[in-house]
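Enquirer: Structural data only, the sequence is not supplied:
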């Protein structure tokens, strides 16, 4: 009789064997729920002011958000009311798949305006080309 090779352990079994996870304990769920989109690089003092966020809203739908405003597909910002006051028509116009939401945010990132200055003009002023 030949010896059968032992099956390989799963990562779960290895972690349980090492005491990193309790047997039968469900695996924690890790999910990205927000992307920051900005023309200004990380560490730039003005970045927060000129950032557009793409935020997960459930059911594989994402919103393009800046402060309490939400962008529709035409690039128009409107106030995002509390969930109980949102109409289905408004939700349909302001929720996107991730690729569309990121595309819209990237298209509009240079145009974000604060105190009469766009993100692009601030970038050019603070990051001059050599």
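Expert: Nice, thanks for sending it over. What you see is a predicted model, and the numbers here were worked out from it, not measured in a lab.
Enquirer: When you work out contacts or count neighbours from here on, use the C-alpha atoms and nothing else.
Expert: Will do.
Enquirer: and stretch 103-115, how far apart are its ends?
Expert: 25 Å (C-alpha to C-alpha, to the nearest Å).
Enquirer: Same question for it: list its buried residues.
Expert: 104, 105, 106, 108, 109, 110, 112 (16 or more other C-alpha atoms under 10 Å).
Enquirer: Pasting the second one now:
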């Protein structure tokens, strides 16, 4: 009886099949921004009434629109330069992904552009 070979790792299998270049790390894919709007994709006004949820590192996300940043109370304020941000400022404006998306969805119908809301711009 022959000695069985140890099980191969997934990397060893893909290398053996030619699906990866030996010695080269695999590329990673990470979502870093979500768009939130009540207007449908393709609507001419969507870009005006969109809030972005953007990855800021360390599993923390910011809810932003132009240069403004949303806090947990639903208030917008200018996003300070990184060198000016204190920990308490960041703690009020950085969230886990689920919380950030929830805050953005709640704020989305209330954006105002030149006196108009996305509800004014919505045409089903």
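Expert: That came in fine, so what should we check first? As the structure is a computational prediction, the values presented were derived from the model and not from experiment.
Enquirer: follow-up on the earlier one: reformat the buried residues of stretch 103-115 of the first structure as JSON lines; add distance to residue 79 of the first structure.
Expert: JSON lines is the format used below for those (distance: C-alpha to C-alpha, whole Å):
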{"residue": "104", "distance to residue 79 of the first structure": "17"}
{"residue": "105", "distance to residue 79 of the first structure": "17"}
{"residue": "106", "distance to residue 79 of the first structure": "20"}
{"residue": "108", "distance to residue 79 of the first structure": "17"}
{"residue": "109", "distance to residue 79 of the first structure": "18"}
{"residue": "110", "distance to residue 79 of the first structure": "21"}
{"residue": "112", "distance to residue 79 of the first structure": "16"}
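Enquirer: of all those residues, which two lie farthest apart?
Expert: Using C-alpha to C-alpha, the two most remote members of these are 104 and 112, lying 12.2 Å apart.
Enquirer: The nearest residue to residue 86 of the first structure once chain neighbours are set aside: neighbouring residues, count only.
Expert: Excluding its sequence neighbours, the residue lying closest to residue 86 of the first structure (C-alpha to C-alpha, 6 or more residues apart in numbering) is residue 80, at 7.9 Å. Neighbours of residue 80 of the first structure under the rule other C-alpha atoms under 10 Å: 17.
Enquirer: so what does the helix of greatest length in the second structure touch, helix or strand wise?
Expert: The longest helix of the second structure (DSSP state H) is helix 97-107. Using 3 or more C-alpha pairs under 8 Å, 6 or more residues apart in numbering; DSSP states H and E, the elements in contact with helix 97-107 of the second structure are strand 33-36, strand 51-55, strand 61-65.
Enquirer: quick one: the helix or strand just after it to chain centroid distance?
Expert: Where DSSP states H and E defines the elements, the next helix or strand beyond helix 97-107 of the second structure is helix 118-121. Remark: helix 118-121 of the second structure is offset 24 Å from the chain centroid, using C-alpha atoms, centre = their mean, to the nearest Å.
Enquirer: what's the answer for stretch 13-20 of the second structure, then?
Expert: 32 Å.
Enquirer: what does stretch 113-122 of the second structure give?
Expert: 24 Å.
Enquirer: what number of residues lie near the closest residue to residue 37 of the second structure other than its chain neighbours?
Expert: Computed as C-alpha to C-alpha, 6+ apart, the closest residue to residue 37 of the second structure that is not its neighbour in sequence is residue 50, at 4.8 Å. Residue 50 of the second structure is flanked by 23 other residues according to other C-alpha under 10 Å.
Enquirer: Surely residue 50 of the second structure is in contact with residue 109, unless I've mixed up the numbering?
Expert: No: assessed by C-alpha atoms under 8 Å, residue 50 of the second structure is found out of contact with residue 109, at 9.6 Å.
Enquirer: overlap in contacts of the two?
Expert: Residues touching both residue 50 of the second structure and residue 109 by C-alpha atoms under 8 Å, 6 or more residues apart in numbering: residue 37.
Enquirer: Before I go, just wanted to say thanks for your time.
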